[in-house]
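Novice: here is a sequence with its predicted model. Questions after.
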Amino acid sequence: MLAVIESNPILLKFVSIALAVVLVGLILKMLKQPHVIVYIITGLIIGPHVLGVVTDLDLISSLGSLGLVLLLFFIGMEISLQNLVSNWKISVIGTVLQVIFSVLAVWAVGYYFDWSLARIVTIGFVLSLSSTAVIIKLLQDSGEMDAPVGQNVLGILLVQDVLIVPMLITLSYLSGHQASSTEIILQIVGGILIVAFVGFIYFKGETKLPFHKLLVKDHEIQVFFAFGLCFGFSIITGFFGLSTALGAFIAGIFVASSKSTIWFHESLFSFKVIFVALFFISIGMLIDVHFLWDNILAISALVMIVLLTNFLINAIIMRGFKMSWKDSLYAGALLSQIGEFSFVLGQLAYFNEMISDFGYQMIVAVISLTLLLSPFWISLTKKLPISSN
C-alpha cells in the first residue's frame, strides 16, 4: 500500500480531497450551506496555508479550469437562445455601464490617494467582473436559471467574458506592453466567427449532429464525442485569443439546437461535478490565512465596500431597464462578488509591475472572500421584505 502511495502521490492527494469534501459537506449540510461554500472551505483547510495536505495549486487550478469550461457547456445546453438574444440590451449596455461605473468609483478613491491611471483602471476592471461559476451554480441549485432574473444575469456574465479580451489589451497597453497586430486581428476574426455561428443557429432553429444515429446507440463513444465537442470549441476560441469557457458555451448552444441534450447530460454530468468542485477548491487554496489575519481590518473593510458598491451599481442598472426593485436588488446581489477572471487581470498587473506584491495579495484575498461570502450575501438580500413592483 505504501509503495502504491509513494509511486502515485497524486492518488493520495485526490483521496484526501474527496474525504475532506465529504466531511466538510456533511457538517455544512446540517447548516444548509450550498456546495460552493463546501468546496471553498475544503480548499482553505487542505491547502498550503492551513493543513498543507495539498500544496500543488497549479495542478488543482488547471483541473479546476476544466470545471468552468464544463459548467458553461451545460449552461449552453439549458438556456434559451431566443430569450438571450431578445435581452441583448440588458446584457450589452448593462455590462458596459457596469464597467464604466466601477472604474469611475475607483477613480473617485484613487484621485484622493493620487493613484496612477494604470492602477485605477486595473482595480476598476477587477471589481467589474462577477463570478460566472458561483452565480450559475447558485442559480442552478435554486432552479432560477430560466427565470427572467437568471436570464438577464447570465447575459451580463457572457458579455463580461467577451470583455476580458479588451480589458487585457488595455492593461497591456497601460503597462507599456502592447498586444501585437496579429493577436488583435485573431481576436476580431474570432469574434466575427462566433457571432456568425450563433446567428446561423438562431435562424436555422434546429441542427443535426454528425453521426447522430450511431451515437445514440453507443454510450461509451458518446462520452468521448461530448468531451471532444465541448473542449474542441474551447480550443478554437482559445486559439483566437478568446475565453475558452465562451467556446464551451457556444458548443452547448449547438447541442441544444440539435435536441440531443439528454445523452450529453448523462455522459458528462459526473465529470462536471468533479471538475467544478476542483475549481472552487483551488479558490479556497489561494486564501492565505496568515496574510488575512495580519490585515484583517483592511481586508474586511474592502470586502464590505466591494460587495456594497457592486450591489448598488448593478441594482441601479437593472432598475434602469424597468426590472422590479425586488428583482433588481436580487440581480445586484448575484453580481456583487468579484469573479474568477479577475485573478487573471490581477496577475497581469502584478507581473507588469502595475501593482505591488502587497497589492496583489490584497486583491487575491478580497476576491477569494467575496466568492466565499457571496452565497450568504445573496441569501440575505433575497429575504429582504421588498415589493415586487
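Specialist: It's in.

Novice: rest of the way, CA atoms for contacts and neighbours
Specialist: Will do.

Novice: for Ile10, helix, strand, or coil?
Specialist: At Ile10 the chain is in helix, as set by DSSP: H, G, I helix; E, B strand; the rest coil.

Novice: correction: the previous question concerned Met145.
Specialist: coil.

Novice: of all residues in this protein, which one is nearest the centre?
Specialist: The residue lying closest to the centre of the chain (C-alpha atoms, centre = their mean) is Thr132, at 3.0 Å.

Novice: spatially nearest residue to that one, not counting backbone neighbours?
Specialist: Leu157 (6.0 Å; C-alpha to C-alpha, 6 or more residues apart in numbering).

Novice: returning to what we had before: I'd say the residue nearest to the centre of the chain and Ser342 touch.
Specialist: No - the criterion here is C-alpha atoms under 8 Å, and Thr132 misses it with Ser342 at 11.3 Å.

Novice: which parts of this structure are strands?
Specialist: With DSSP state E, there are no strands along the chain.

Novice: before we move on, the earlier item: pretty sure the residue nearest to Thr132 is in contact with Ser130, am I right?
Specialist: Yes - assessed by C-alpha under 8 Å, Leu157 is found in contact with Ser130 at 7.0 Å.

Novice: what sits against Phe249?
Specialist: Phe249 is in contact with 69, 72-77, counting by C-alpha atoms under 8 Å, 6 or more residues apart in numbering.

Novice: please tell me how far Ile235 sits from Ile250.
Specialist: Using C-alpha to C-alpha, to the nearest Å, Ile235 is found at 12 Å from Ile250.

Novice: before we move on, what about Gly191?
Specialist: 12 Å.

Novice: a markdown table for the contacts of Phe249, including distance to Gln140 and neighbour count?
Specialist: What follows is the contacts of Phe249, written out as a markdown table (distance: C-alpha to C-alpha, whole Å; neighbours: other C-alpha atoms under 10 Å):
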| residue | distance to Gln140 | neighbour count |
| --- | --- | --- |
| Val69 | 16 | 24 |
| Leu72 | 12 | 27 |
| Phe73 | 14 | 31 |
| Phe74 | 11 | 24 |
| Ile75 | 9 | 21 |
| Gly76 | 13 | 24 |
| Met77 | 13 | 26 |
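
Novice: okay, now the one to match up with it:
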Amino acid sequence: MTELAILLGLAAAGYGVSRWTQFPAIPFLLAGSLGLSATGAVGDPAFVEDVLFLSVSVLLFVAGTDLSLARVGPFKGTAFLIGVVQFVGLAAAGLGIAYALNYGPTDALYLGLALAASSTIVGVRLLQRRQQMFEPFGRTVLGALLLQDVLVVLLLPGLIRLPDGTAAVVGSLGGTIVLLVGVGVVMKGLVPVLLERELDAETQLLAVLGVLFGFMGVAAWLNVPLFVAAFLAGISLSGFPFSGIVHGEMQPLYDFFSAIFFASLGMAAARPDPTLVGHAALFAGAVLVLTPLIVAVVGEWAGLVARPALESGLLLAQTSELSLVVGLQALVAGQIGGEVFSVIVLTTVFTMMLTPLLTSETVVWELVRWHPSRQSDVLSEVPSNHVLVLGGGRNARPLLRLLRESDYETVVVDEDPTVVDRLRDRGITCVRGDGRDRSVLLEAGGAQARVVVSLLRDPTAVGPLLDYVGDTVPILVRVFEDHEAAWVEAQGGTPIRFAHAAGDAFMDWFRQMQSTAQNEPTPPSP
C-alpha cells in the first residue's frame, strides 16, 4: 500500500504541474518517476511490473478506440504514404544512431522500433484541443498514427520471440493475425448487435470489458503479448457511435491508470547518468528534425499544401507511448538492459515535452517562411475597391469561385507558398504574407478594399486589420465559438460562423450592393 500511495502522490503532483503549465502531464510524470527511482522509495520491482502491465492494457485499449479508419475518410492514401515513409525513415535513423553509439544489434533494433512510431495520445489530444480532428491534415495525422501503431503491434511480438527461433516468430505473427481477424468479427458482427439492444450503462460497461478480456484470453492462449490484444480490442470498438460509449464508460478508468502507468514507468529504468541523457538527447533531436522534414516533403508530394504538411510533421514529431511498451516488453523479457530502457524513456520525455511548443502558431508560421518556394511578387500598385480575402485554403474555394464570376477584383493574402502558387496559376492576385502583418495589409490595400472576408483559423488575428481600417471597410470574420463572435462584434467586425457561411454572407452583401447600385439615379452627362 505504501508503494501505491507514493505513486498516487506523484501522479497528483504531475497533473497539478501539467494544469499549471498547460503542458501534457506525461513528461512530468515520467520525469518524476525517474527522479523517484533514484531515491529507491519504491523498491519492489515485481509490484512495479504488475502495475505497468495492468495499466498499459487499459491505456492501449482506450487509445485504440480513437483510431477508427472511417475518420480518416478520403485521406487514407496520403496517411498511408506518410505513415510508412516516416516509420521506415525514423527506424533507419534510430538504427544508424544506435550503431554509431556502439549499441549491440538487439539494443539497436529496439531503439529503432521505439523511434519509428509517433504518440497517439499526444497527437489526438492536441488535435481535439485545437478543433482540428476533421481538417484534412488532422485526418491524415490520425491515419498515419493508426498505421504506425498497427505496424508496432505486428512487429513487436515477432521481435520479442526472435531469440526463440523462426518457428516462434511465425507462431507469434500468426496469433496476431488471428486477433486481427477477431477485430473484423467484433466490428461487423458484435457491435451492431450491441447497438440494437440499447443496453443500459452498466451492461454496456460489462460488454466493453467482456470484449477486452476476450481478446486478452485469446492472446494468452496463442502466446501473443497481452498489450497487442488490448490495443486490437480497442480498435474493434472504434466505430461510431460505439467508440463514444466506450469513452464514456472507460474514461474514469483510463484517467486513473494513465496516471499510475506514467508515474511508475521510470522506476523500471536504470538511474540516468549524463551519458544516457546525452544519448537520449541525440535520439530526440533526430525525431524532432527528421520527422517534420520527412512528413512535409512526402505530404506536399501527396497533395497537402505547405502549412498542413509541415504542421502534420510537427504533430508527429515525438516518440509514442507504444515506444515505452516496446522498451518495457523487451526489458521484462531480458533482451535489453535498464540503460537502454532509460534512453527510450528519456527520449519520450524530451519529445513529448517539446511537441506543444513546436506546434504553436508562431513556430509553424516561422518555419513556413523558410519554405523553398517562389517568394511573393510585389504588386505593381496598391489595389482599391476590391474584395480582400484573408486565407486562400480549401475553405476559400467556394467564395473564390463565386468571386471569379463577378466583376470585382479579388486579392488573396495567404502565408502558405503552395496555396499562393496554385491561386496565381488560376489567375487570382495574391500577396504572400501573414494577414496579421500591417505591412502585408498595406500592400494588399486593406484600407481601400470594398469588403474584407477573413477565413483565418484564429479570428483574433484580424485585430490589427480592424484597428487599421476602423469603420471604413466591412469586415466579415469566420468564427467557430460564441466568445469569438462576441470579440469580433466588440471590435467592429461582423462574425460569420464557418467558411461557407462567410461566403453566403458575402454574396448577400454583394447582391444588396448590386441592387443599390442599380436603383441609384444615373447622373446626367455633362
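Specialist: Perfect, thanks for sending it. From a predicted model like this one, the values you see are computed outputs, not experimental measurements.

Novice: about what we covered before: neighbour count winner among Leu157 and Ser130 of structure 1?
Specialist: Ser130 (27 against 24; other C-alpha atoms under 10 Å).

Novice: counterpart of the more buried one in structure 2?
Specialist: Counting by TM-score structural alignment, Ser130 of structure 1 lines up with Ser118 in structure 2.

Novice: contacting residues for Arg43 of structure 1?
Specialist: Wrong residue type there; residue 43 of structure 1 is Gly, not Arg. 280-285.

Novice: highest neighbour count among those?
Specialist: By neighbour count, taken as other C-alpha under 10 Å, the most surrounded of these turns out to be Phe280 (31 neighbours).

Novice: would you mind measuring from the equivalent of that one over in structure 2 to Ala296 of structure 2?
Specialist: With TM-score structural alignment defining the correspondence, Phe280 of structure 1 maps onto Phe262 in structure 2. When distance is defined by C-alpha to C-alpha, Phe262 of structure 2 is 31 Å away from Ala296 of structure 2.

Novice: compare Gly191 and Ile250 of structure 1 (neighbour count), which wins?
Specialist: Of the pair Gly191 of structure 1 and Ile250, Ile250 is the one with more neighbours under other C-alpha under 10 Å, namely 25 against 17.

Novice: right, and the more buried one touches Phe233 too?
Specialist: Yes - between Ile250 of structure 1 and Phe233 there is a contact under C-alpha under 8 Å: 7.4 Å.

Novice: and of the contacts of Phe249 of structure 1, the nearest to Tyr350 of structure 1?
Specialist: Distance to Tyr350 of structure 1 across the contacts of Phe249 of structure 1 (C-alpha to C-alpha) is lowest for Val69, with 25.5 Å.

Novice: and Ala284 of structure 2, how many neighbours does it have?
Specialist: Neighbourhood size, Ala284 of structure 2 [other C-alpha under 10 Å]: 27.

Novice: that one pairs with which position in structure 1?
Specialist: Using TM-score structural alignment, Ala284 of structure 2 pairs with Val303 in structure 1.

Novice: how near is its match to Phe311 of structure 1?
Specialist: 12 Å.

Novice: same check, this time on Lys259 of structure 1
Specialist: For Lys259 of structure 1, the distance to Phe311 of structure 1 equals 37 Å [C-alpha to C-alpha].

Novice: same question, Lys382 of structure 1
Specialist: Taken as C-alpha to C-alpha, the span from Lys382 of structure 1 to Phe311 of structure 1 is 13 Å.

Novice: which of the two has more neighbours?
Specialist: Counted by other C-alpha under 10 Å, Lys382 of structure 1 and Phe311 do not tie: Phe311 has more neighbours, with 24 against 17.

Novice: circling back to that earlier point, which residues touch the match of Ala284 of structure 2?
Specialist: Neighbours of Val303 of structure 1 in contact, by C-alpha under 8 Å, 6+ apart: 366, 369-370.

Novice: mind running it again at 10 Å?
Specialist: Applying C-alpha atoms under 10 Å, 6 or more residues apart in numbering, we find Val303 of structure 1 in contact with 297, 309, 337-338, 365-370, 373.

Novice: rewinding a little: and for Ile250 and Phe233 of structure 1, which residues touch both?
Specialist: Shared contacts of Ile250 of structure 1 and Phe233 (C-alpha under 10 Å, 6+ apart): Phe73.

Novice: just to revisit the earlier point, enumerate every residue touching the residue nearest to the centre of structure 1.
Specialist: Contacts of Thr132 of structure 1 (C-alpha under 10 Å, 6+ apart): 68, 71-72, 153-154, 156-158, 160-161, 245, 334-335, 338-341.

Novice: same question, Leu179 of structure 2
Specialist: 173, 185, 215-216, 218-219, 222, 224, 228-229, 232-233.

Novice: please pull up the equivalent of Leu209 of structure 2 in structure 1.
Specialist: Counting by TM-score structural alignment, the partner of Leu209 of structure 2 is Phe227.

Novice: how many residues are close by Ala331 of structure 1?
Specialist: Count around Ala331 of structure 1 with other C-alpha under 10 Å applied: 26.

Novice: Ile378 is in contact with that one, correct?
Specialist: Yes - using C-alpha atoms under 10 Å, Ala331 of structure 1 is in contact with Ile378, at 8.9 Å.

Novice: now the helices for the stretch 101-250 of structure 1?
Specialist: With helices called from DSSP state H, counting those that start in this stretch, the stretch 101-250 of structure 1 shows them at 117-128, 132-142, 148-174, 181-204, 212-216, 219-239, 244-257.

Novice: what's the distance between Lys366 of structure 2 and Thr359 of structure 2?
Specialist: Check again: residue 366 of structure 2 is Glu, not Lys. Counting by C-alpha to C-alpha - Glu366 of structure 2 and Thr359 of structure 2 are separated by 11 Å.

Novice: so Val412 of structure 2 belongs to a strand, correct?
Specialist: Yes - secondary structure of Val412 of structure 2, determined by three-state DSSP: located in a strand.

Novice: now that it has come up, it's in contact with Val387, right?
Specialist: Yes - contact criterion C-alpha under 10 Å: Val412 of structure 2 and Val387 qualify, at 8.4 Å.

Novice: of these two, which one has the most company?
Specialist: More neighbours surround Val412 than the other of Val412 of structure 2 and Val387, with 26 against 22 (other C-alpha under 10 Å).
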